[in-house]
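K.L.:
this one's structure only:
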């Protein structure tokens, strides 16, 4: 009889927040969690922020001008930048998951690389759109 068969499996109950916070996720795990967060952000903001802004902007030229002056506020631009990041990250990670569903790049090394590509591309695109949003070009 081997020792591994006689040892009981460790049970992890009542995990505390510091124990959870000290756990280090691989890059693919972080990308997955950010994909869920960005999806939740978009789900909540679609009816509360995006659709009302769009509806006001297409109502009349006066309402468009009021939205334009409202969006000029730096705090509003930060909220829009967060929404831009949420959309871009969710889009890029969604493409990654579609590729993984086709059983492409399923090994550990490739999954880490594609997770890094998703984070890099989504952040780079967010920076580009953020520069445009803040009027650099």
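P.N.:
Nice, thanks for sending it over. Small disclaimer: the values here were computed from a predicted structure and weren't measured. Numbers count the residues shown, from 1 in each chain.
K.L.:
going forward, measure contacts between C-alpha atoms and count neighbours the same way
P.N.:
OK.
K.L.:
Spatially central residue for this protein, please.
P.N.:
Here the mean C-alpha position of the chain is nearest to the C-alpha of residue 38 (CA atoms, centre = their mean), at a distance of 3.5 Å.
K.L.:
centre of the chain versus the longest helix seen in the chain, how much separation?
P.N.:
Taking DSSP state H as the assignment, the helix of the chain that covers the most residues is helix 74-101. Offset of helix 74-101 from its chain centre (CA atoms, centre = their mean, to the nearest Å): 5 Å.
K.L.:
Next secondary structure element downstream of that helix?
P.N.:
Later in the chain than helix 74-101, the nearest helix or strand by DSSP states H and E is helix 108-133.
K.L.:
Now that following helix: buried residues?
P.N.:
Using 16 or more other CA atoms under 10 Å as the burial criterion, the residues of helix 108-133 that qualify are 111-112, 114-116, 118-119, 121-122, 126, 129-130, 133.
K.L.:
helices or strands up against that helix?
P.N.:
For helix 108-133, the contact count by 3 or more CA pairs under 8 Å, 6 or more residues apart in numbering; DSSP states H and E identifies helix 27-45, helix 74-101 as packing neighbours.
K.L.:
before we go on, here's another structure to hold up against the first:
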């Protein structure tokens, strides 16, 4: 069988998104997750205002390990959106557009979000 170097169809090629594109998509996704998490926050505040019985019911729901995991991820989304938003503010000012700088600032936003999430949960569990 003869093989030649003709280009493949686009659906046969493997595309890899640049890191900056992934951080941009993640920023939008974290914004959506924050909206959903805000609804959970409203539920908790309404239960708090509803009295001891509704607060106990909400505490039982929100104390579940799976819901706690979702809240941990929501906290990460919050801090990621914050850190990446600060990164975007620098971009709006005209700084950090070089490829290497953009990659480093993206990594820094992810690391800072992880550290802030861990610190927030450590403080919350120790209180």
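P.N.:
Ah, there it is. Everything numeric in this text was worked out from a predicted model, so none of it was measured.
K.L.:
could the buried residues of helix 108-133 of the first structure be laid out in a markdown table, adding distance to residue 22 of the first structure?
P.N.:
As requested, the buried residues of helix 108-133 of the first structure are exported to a markdown table (distance: CA to CA, whole Å):
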| residue | distance to residue 22 of the first structure |
| --- | --- |
| 111 | 23 |
| 112 | 20 |
| 114 | 24 |
| 115 | 21 |
| 116 | 21 |
| 118 | 24 |
| 119 | 22 |
| 121 | 27 |
| 122 | 26 |
| 126 | 29 |
| 129 | 34 |
| 130 | 32 |
| 133 | 36 |
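K.L.:
returning to what we had before: with distance to residue 55 of the first structure as extra columns, can I get the helices and strands packed on helix 108-133 of the first structure in TSV?
P.N.:
Compiled in TSV, those are given as follows (distance: least, CA to CA, whole Å):
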stretch	distance to residue 55 of the first structure
helix 27-45	14
helix 74-101	16
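K.L.:
any idea what residue 72 of the second structure aligns with in the first structure?
P.N.:
Counting by TM-score structural alignment, residue 72 of the second structure corresponds to residue 81 in the first structure.
K.L.:
show me the contacts for that match.
P.N.:
Applying CA atoms under 8 Å, 6 or more residues apart in numbering, we find residue 81 of the first structure in contact with 126, 130, 133.
K.L.:
how far apart are the longest helix of the first structure and its match in the second structure?
P.N.:
Averaged over the aligned pairs, helix 74-101 of the first structure sits 1.0 Å from the second structure after superposition, using mean CA distance after the TM-score superposition for the first structure.
K.L.:
Report the inter-axis angle for that helix versus helix 27-45.
P.N.:
Inter-element angle recorded for helix 74-101 of the first structure and helix 27-45: 130 degrees (by axes from the mean of the first three to the mean of the last three CA atoms, to 10 degrees).
K.L.:
Which parts of helix 74-101 of the first structure count as buried, going by neighbours?
P.N.:
Here helix 74-101 of the first structure shows 77, 80-94, 96-97 as buried, counting by 16+ other CA under 10 Å.
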